[in-house]
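In: fold the following for me, if possible:
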Amino acid sequence: MDKFLQHTIIGAEFDSSDRHPPPRCHPGTRLAIIERCMIFISQCDGIEKMCWVVGPAGIGKSAVMQIVAEETPADASVFFSVNGRQDEGKVFTTIAYQLAVKYEPYRRFIRNEISRDPSVLRKSLPAQFRKFIVDPFLHQHLFNPSQRFVIIIDGLDECNNRFTQREFLGLISDFCIKYPTSPMVWFIVSRPEPHITSFFDDARVAPAYIKEEMKIDSDEACEDVQRYLRDELKEIKLASPALRHKGDWPSELEFTKIATAAGGLFAYASTVVRYIGDPHYRDPVAQLGRVLETIDAGPKSNVSGRDHPMAQLDALYQRILLSIPPDLMTNARKLLLVSLHDGLGYMSFRLPCNMLGLSEAAAYSAVAYLHAILKVPAPDKVDDENLEFFHKSFPDFLNDFERSRFSQDVKDEFEQLKAQSLFRIVAQVPDDLDTIDSGNGIRCGPYGCLKGNPSVLGDISLSWPGDVRYKTTDNKLRDLMYNSAMFGLCHEFTSRNKYYMNMSCFHYLTTRFLRPSDDFPIYELLNTTFDRFRPEFVALGKLKQMPLRTLDYAAICGTIDIHLT
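Out: Okay, the predicted model is just below:
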């Protein structure tokens, strides 16, 4: 089972510590839709065993599914997330692993199948679906037909590949139609993305599912948001010595303004609550005033129309960004760009800050005004946790230039920032490494081993060095930084990223490796030598153009050995 676990999406289950605390419905809210979901589980019969829960970002779909998963409890759940849980290729292995943990007959079946054919863990999604779902539940008859197995796939639109999303839906809907006696009950949760909506609009799929739509402007959603706002603002009032004895805060007019702006959008309401109660400001009255000013000003006409469903949320997000002082904005922008791209792939906050050259003080100052939208690790957790967005609506906002005016090309700006950081780190390691005893070298992922040993990395500057609070030593941190930088250069050069197609990158790749592996971009380097970089090599005297008739063909026939010098 340990090896099986490695082929799953870690942290995707509803009770995973990676999701703690998970999104959860406020007490007394979303009762109607939760009840409808529970009724569907107990009463669904025949073909119709799939429930599509659909609604815009920020409406509270994941919170509803969390309650359903806890009260059922769900037999298996996959909660996709913008914060790293997006590997669609492991969906069915994740479901199978969770089922195997709960049910001994299924666990024996899985062990036997993997022992017989370990390659099943790497097979196509249709092959895995047949092996992990169809065979055990329909052909092997491992369970009582009257038993119900609840499977939740939340945030389907978050996984990386749209084709794969539709492939999931096709496999599940075909399964429901072909096997009406199946004990499986499926919840598919997503935003109303066109490619998903068009799938469910197909008449051939209609018999397999019911639709549970969560609308921003529904009476149920608006009433639930108002209940949430009243309760949370009351908590803020009781926690503030200056407000505790005030009879009416906020006033009914002020509350109505906020509730009207929020409508049924929980993402807006929760952002407002975090903003007003932000402990870094410690001034709920002033923060409430700023929220009301933003509402009174209305959404900017050049950001999103007043009838846009996210208009009020956009205005609030704009207000938060504008609150960042100009002298902190450069570093805040760097951290936002990195967070939009999974924190450079790191699970810690301190490592990317060192990659960017940010000290502890600079990093925490940069995010001091972003606590309403970012989950910031505590100082003693920075080696284990990274920045996380509270809700996907904010990265959606930043990525949409028409709404945020943040960046005309977020990806390109990030790639430029990343390249600057990687080249800065590599340049701090001495070039003359041939005289150093490298031993086995420094492992660089799939690309081979680098020249040198930990002693040559001492010149890599640490903007946020270690102390007694951190488990990662400075030597280990430098090793991670250099390894990540050289890995990045290899990967991006192979991908022909424009920020790496230069002589500096060529030089580092051809001089820093002790033992290149088969994945090392040797042929990309050869091609650029005679193509993109040919003028530079001719100018350096490394290449010389000669007439074909002067070549000694006998001399170049036979084996050609490639050496990096």
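
In: could you use CA atoms for every contact and neighbour count after this?
Out: Noted.

In: roughly how far is stretch 382-401 from the heart of the chain?
Out: Taking Cα atoms, centre = their mean, to the nearest Å, one finds the center of stretch 382-401 at 8 Å from the center of the full chain.

In: one more: stretch 525-545?
Out: Per Cα atoms, centre = their mean, the centroid offset for stretch 525-545 relative to its chain is 41 Å.

In: what's next to that stretch, contact-wise?
Out: Applying Cα atoms under 8 Å, 6 or more residues apart in numbering, the contact partners of stretch 525-545 are 502-503, 506.

In: here's the other one to compare against:
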Amino acid sequence: MHDSEERYPPPLCHEGTREAVICRIEGWYGLEIPPEKKIMWVHAPAGHGKTAVAGTVSKKMESRTDLDFNPVGATFFFWRTSEERNSPARFIITLAYQFTMSIPELAPHIEAAVKQNPMVLNKALEVQLMKLIVEPFKSLGDLDNMPHRLVIIDGLDECINSDQQSRVEKQYAEDQERVQVRVLELIRVIHSHNLPLCFLILSRPEPWIKQHIESRSFQHITETLDLYEVGDLWGDVEKFVRDELARIGETLDPQLGNDEEWPGEDIVKHFLRKAGSHMLYAATVIRHIDNPYDNPRQLLQDILKSKFNSTQDLTHSTSFSSLHELYRQILRSCPPKNRATMIGVLEELLAAGRKFQYAGKVHAAFNILDRLSGRAPGRGIRALRPLHAVIRLSGDDDRRPGDSPFFYHSSFAEFLTDQSQPLPDVTINVQKGLSRLLAGCLNALSAITIDAQVCEEHVQFSLESWPRIWQRWIRSADADPSSHLKALLATDLTACFVQNVMGNGINGLLSCLNGLYHPTHNIITYDMSLSVCTTLVEDVLSHVRSSMDACMRHVLGLDPEWFSSHRVNPALCLYLYMIEMSKHHPVLAFDNAVQALKGLLETQERLFKELEELVEEHVIVFDSIVDGEGRAVMDMFKLVRQDVE
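Out: The predicted structure follows:
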């Protein structure tokens, strides 16, 4: 949602800029009469302020005092670095929830749909759409007299279906295209039911999005707006630059003589020539020179002295030539003595960024990375201080957890990992960062026991994140992959898994469980190109499996009142599902689980019933994991009950 805490403070257009674009969107939407084409697609390359436009439109619409209804029906801001917002899983549910707030008369119908069938929240998105949006609207009867609401969907290209990513780049690209087209089809279906809704979609002009928008099914219902062709982009950048330089100048005036002008018209014009119509370039330069620890005048002069020719049309350039040159200059500003540390920290940020659970708590995140990599406390963030224009170094007051935890804009992260971009004395190897983090996590796990209190943040992070880091680590690219395998073999994983269940987050445990009893598609053997002793790999896999079995026996033997906590139930359900559905599951593990369930049933009928109901709820979810046979676990529960009775 555009006003959620996750996006605070929300990106907005600089005052007095993008006015033509905002006016065009408002004119399309109208108020009294719905537009002829109820879908508008606004597109532009990265860094052209699409999200700021979306946020500004939302804010302006909702601030209208001359209306007796809220013109903004719902918003959804996709963002590739947020696990909550980089897949369509919550798309329909989020829209439906917001409709209950913006259109109060819909609330009882949507609530009734959920109460009638709670499993609708786990159904396919197409089913959710009908049950939670279309049918509730139809239940209101005459919709012709209802004010039409605007639904804003920003960053469609950021919808990457991260929970289903393939390790193969080609497959990942195909998944990304498929899921974005799926969202477009959901919007088209809603439109086909003639509901009082208009859709504003903002995205990069990805070829598959453009092709689908221009297809026969979309073309006659969609108005297209190219941000680069509307308004005075050069004038917007000039206003932003002059305003921001004036703001910085206010802090410099007491330090300057009366005869010294800041920044000087020649410098302003030079800056504007280099920025062209590229607002991201201008904003990055402003952040770079707005540094209380350095001389803004000198920093700006260093940028402007670059001999790079920025007169080329970079707006539609996929390489962002002048922006990348700016990034190179910023990297050069890092003192040589700190460069090795800077490279190491950048590798770790890129390795940990998307899955980092301390998103927004920037200082805590850097402290964790320092601990895991063996650096002195605070050294990592100090090494990156010259990069404050592109790396988020501020504390919790500046947090935007939905954004990248570390990078102001995804283009810098993409620049660092683009092997075709020559960097000044900098070679970034994300796999090295992953390997260091994994070594640090395994070292932190080595001291964990079942009964210990896990308080240190870097240990909590390791418990939750090591399986995901392990999955991204390409072992065949590591000089000595056996060291991590040996470290994992020496770790008390039973204690680690129990600590996950006891309250330190079960996502890591669930990552280990997924496919654990499959002979090859499990967390240990997925990369069979690894030239490591097969016996060692088999030993580690056996260790992980036996540790998981021991963890579940331990959990099932806990006090029944504690066991009633639903935190354990999803993990236990998935565990039972995996060992039951795998043709290769260990008979002993299965027998132990069944015996423990019998003991639970005999001890307390109510708790067993709760678990049985939860399994029933998750059958559809589990069906998608192992070829649609989730009923087998339910059958197992019935057999256990019959045996005891």
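
In: can you pull the TM-score for these?
Out: For this chain pair, the superposition-based TM-score is 0.75 by TM-score structural alignment, normalised by the length of structure 1; 486 aligned residues with a Cα RMSD of 4.0 Å.

In: returning to that earlier point: selecting buried members of the contacts of stretch 525-545 of structure 1 in PyMOL, what would you type?
Out: A single PyMOL command is used to select the members of those judged buried by 16 or more other Cα atoms under 10 Å:
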select buried, resi 506
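
In: inside strands: which ones of the contacts of stretch 525-545 of structure 1?
Out: If you go by DSSP state E, those have nothing in strands.

In: what is the nearest of the contacts of stretch 525-545 of structure 1 to residue 253 of structure 1?
Out: residue 502 (60.9 Å; Cα to Cα).

In: leaving out sequence neighbours, find the closest residue to the closest one.
Out: residue 533 (8.0 Å; Cα to Cα, 6 or more residues apart in numbering).

In: what about the one you found, distance to residue 137 of structure 1?
Out: Remark: distance between residue 533 of structure 1 and residue 137 of structure 1 (Cα to Cα, to the nearest Å) = 59 Å.

In: who has more neighbours, the two?
Out: Using other Cα atoms under 10 Å as the criterion, residue 533 of structure 1 and residue 137 rank with residue 137 on top: 20 against 17.

In: OK, contacts around the more buried one?
Out: 143, 182-183.

In: export the residues you listed as JSON lines, with columns for neighbour count.
Out: Output for those, formatted as JSON lines (neighbours: other Cα atoms under 10 Å):
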{"residue": "143", "neighbour count": "15"}
{"residue": "182", "neighbour count": "22"}
{"residue": "183", "neighbour count": "21"}
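
In: could you pull out the strands for structure 2?
Out: All strands of structure 2, identified by DSSP E, fall at 39-43, 72-77, 149-154, 197-203, 222-226.

In: to residue 519 of structure 2, which of those strands lies closest?
Out: With Cα to Cα, the closest approach to residue 519 of structure 2 among the strands of structure 2 belongs to strand 72-77: 39.1 Å.

In: got the angle for the closest one vs strand 197-203?
Out: 20 degrees (axes from the mean of the first three to the mean of the last three Cα atoms, to 10 degrees).

In: and strand 72-77 of structure 2, what does it pack onto?
Out: With contacts taken as 3 or more Cα pairs under 8 Å, 6 or more residues apart in numbering; DSSP states H and E, strand 72-77 of structure 2 sits against helix 50-62, helix 91-102, strand 149-154.

In: can you say which of those is packed in most?
Out: strand 149-154 (a mean of 24; mean count of other Cα atoms under 10 Å).

In: ok, now how distant is the residue nearest to residue 502 of structure 1 from residue 489 of structure 1?
Out: Counting by Cα to Cα, the gap from residue 533 of structure 1 to residue 489 of structure 1 is 17 Å.

In: same deal with residue 211 of structure 1?
Out: As judged by Cα to Cα, residue 211 of structure 1 and residue 489 of structure 1 stand 47 Å apart.

In: do the same with residue 501 of structure 1
Out: Per Cα to Cα, residue 501 of structure 1 is found 10 Å from residue 489 of structure 1.

In: of these two, who's got more company?
Out: residue 489 (24 against 19).

In: spatially nearest residue to the residue nearest the centre of structure 2, not counting backbone neighbours?
Out: With distances taken as Cα atoms, centre = their mean, the residue of structure 2 nearest its centroid is residue 82 (1.8 Å). In space, and not counting its chain neighbours, residue 82 of structure 2 is closest to residue 402: 5.1 Å by Cα to Cα, 6+ apart.
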